[in-house]
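[1] Give me a model of this one.
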Amino acid sequence: MARPPRFDADQLLDAAVRLAAAGGPAAVTMSAVAQAVGAPSGSVYHRFAGRPALLAETWLRTVERFQEGCHAALVRESEPRRAARAVARQVVGWCRAHPEEAAVLLYGADDFGLADWSEEHTRRADLGNKRVFASLKALAESLGATDEPGRARVTLALVDLPLSVVRRHLRAGTPLPPYAEDLTEECTAALLG
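    Okay, the predicted model is just below:
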């Protein structure tokens, strides 16, 4: 009977997230991840074909977890304005609960080597993006925002604004203020009228 692996993919990705949060995507190398968990380099190569796969999985797992929370907040509320406020709060709350992963999100897929990703990783990223854009479009329409400026206002209220509330604190390594969710919700409500 084969011995179970000592280091699973999630442990390695957790280490990659910590490295990226502390030193940016450039800090995420196969050997740095192996060293961070005390594993031989072969353990990392056993789980990921190479650095592009490691970077892709680090980014995708992080963004998929983030998006899942936002989608859950969106479907919990049937009234569009309450749903919008819930999503804005979720963005800030998720970043508070997951500061290292949130620091990863301050980068983009390009910073995590998107140009070198496999077709499967690129497809996963595209599907996630399409799901987000479809959700934002549907919410915008339910709010009566059917033109480009209206959709841009919804994106600003649900994506750009909440991330701007957390960005400064994440980059400085300081905790979010206790009122961050409330402030974000108030600003989102004001933007959406």
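[2] Please count neighbours and contacts with C-alpha atoms only from this point.
    Fine.
[3] in the longest helix seen in the chain, what counts as buried?
    Assignment by DSSP state H gives helix 51-76 as the longest helix of the chain. Using 16 or more other CA atoms under 10 Å as the test for burial, helix 51-76 gives 51-63, 66-67, 70-71, 73-74.
[4] And it, what does it pack against?
    helix 9-23, helix 80-97, helix 99-105, helix 119-142 (3 or more CA pairs under 8 Å, 6 or more residues apart in numbering; DSSP states H and E).
[5] mind putting those helices in TSV, distance to A36 and mean neighbour count included?
    As requested, the helices and strands packed on helix 51-76 are exported to TSV (distance: least, CA to CA, whole Å; neighbours: other CA atoms under 10 Å):
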stretch	distance to A36	mean neighbour count
helix 9-23	6	20
helix 80-97	22	22
helix 99-105	15	22
helix 119-142	24	15
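[6] Need these in TSV (columns: distance to T174).
    Conversion of these to TSV gives the following (distance: least, CA to CA, whole Å):
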stretch	distance to T174
helix 9-23	13
helix 80-97	11
helix 99-105	10
helix 119-142	29
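[7] one more, for comparison:
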Amino acid sequence: MARPPRFDTNQLLDAAVRLAATAGPAAVTMSAVAAEVGAPSGSVYHRFPRRSTLLAEVWLRTVESFQRGYFEAIAARADAREAACAAARQVVAWSRAHPQEATVLLYGAEDFGRADWSQEHLRRADRDDRRVRAALASLAADLGAASPQATERVLLAVVDLPLSLVRRHLRTSDPLPAHAEDLAEECTAALLGSLPTEPASRPK
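    Modelled structure (predicted):
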């Protein structure tokens, strides 16, 4: 009977996230990940045949983890304004629960070697990008954003604003304050205040 592997894929990716959060994507090497978990380098190469594969998986797993909660927060509210406020809260709440992963997302896919990713990883990244763009476009439409300026206001309210709050604390390694979720929601609601006062109800 084959002995189960001592180090699974998620353990290795968790170690890579720790390295990236502490010292940036450049610190994520095959040997560094192996040393982080106390594994032989062969354990890393067995699951990730090259460094570009490892970097792609670190980035994509982190993005997809964030997006799952973000989409769920939007979908859980029938009212579009409540959905927008929930989305802003989720950015902060997820970052509080996953500070290392949130620090990883302060970088971009290019910092994780996107130029060297496989076609499969590029397709996965493009799919994720399309999903978030579609979700935000749908939310903006539900909020009654009928002009480019109104759409920009929605994106500022549900993406840029909560991210800026998170980014400031992560970059200084300060814990997010207890009121951060409430502050993000209040600011989002204020920004959306000048949009139409009777947004369409969102389909369930």
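[8] quick one, which of the helices and strands packed on helix 51-76 of structure 1 is nearest to C187 of structure 1?
    Nearest of the helices and strands packed on helix 51-76 of structure 1 to C187 of structure 1, taken as CA to CA: helix 80-97 at 9.1 Å.
[9] The longest helix of structure 1 vs structure 2, mean deviation?
    Its match in structure 2 and helix 51-76 of structure 1 itself, once the structures are fitted together, sit a mean 0.4 Å apart by mean CA distance after the TM-score superposition for structure 1.
[10] in structure 2, what residues pair with that helix?
    Under TM-score structural alignment, the match for helix 51-76 of structure 1 in structure 2 covers residues 51-76.
[11] from the chain's centre, how far out does that stretch sit?
    How far stretch 51-76 of structure 2 lies from its chain's middle: 5 Å, per CA atoms, centre = their mean, to the nearest Å.
[12] Could I get the contacting residues of V166 of structure 2?
    By CA atoms under 8 Å, 6 or more residues apart in numbering, V166 of structure 2 lies in contact with 91-92, 95, 176.
[13] What's it aligned with over in structure 1?
    Checking TM-score structural alignment: V166 of structure 2 goes with V166.
[14] Distance from the chain centre to the host helix or strand of its match, please.
    Following DSSP states H and E, one finds V166 of structure 1 within helix 161-172. Centroid separation for helix 161-172 of structure 1 versus its chain: 13 Å, with CA atoms, centre = their mean.
[15] ok, now stretch 84-98 of structure 1?
    Distance, centroid of stretch 84-98 of structure 1 to centroid of chain: 11 Å (CA atoms, centre = their mean).
[16] what does that stretch contact?
    By CA under 8 Å, 6+ apart, stretch 84-98 of structure 1 touches 66, 69-71, 73-74, 77, 101-102, 139, 157-159, 162-163, 165-166, 175-176, 180-182, 184-185, 188-189.
[17] just to revisit the earlier point, and the helix holding V166 of structure 1, which residues are buried?
    Across helix 161-172 of structure 1, burial judged by 16+ other CA under 10 Å covers 161-163, 165-167, 169-170.
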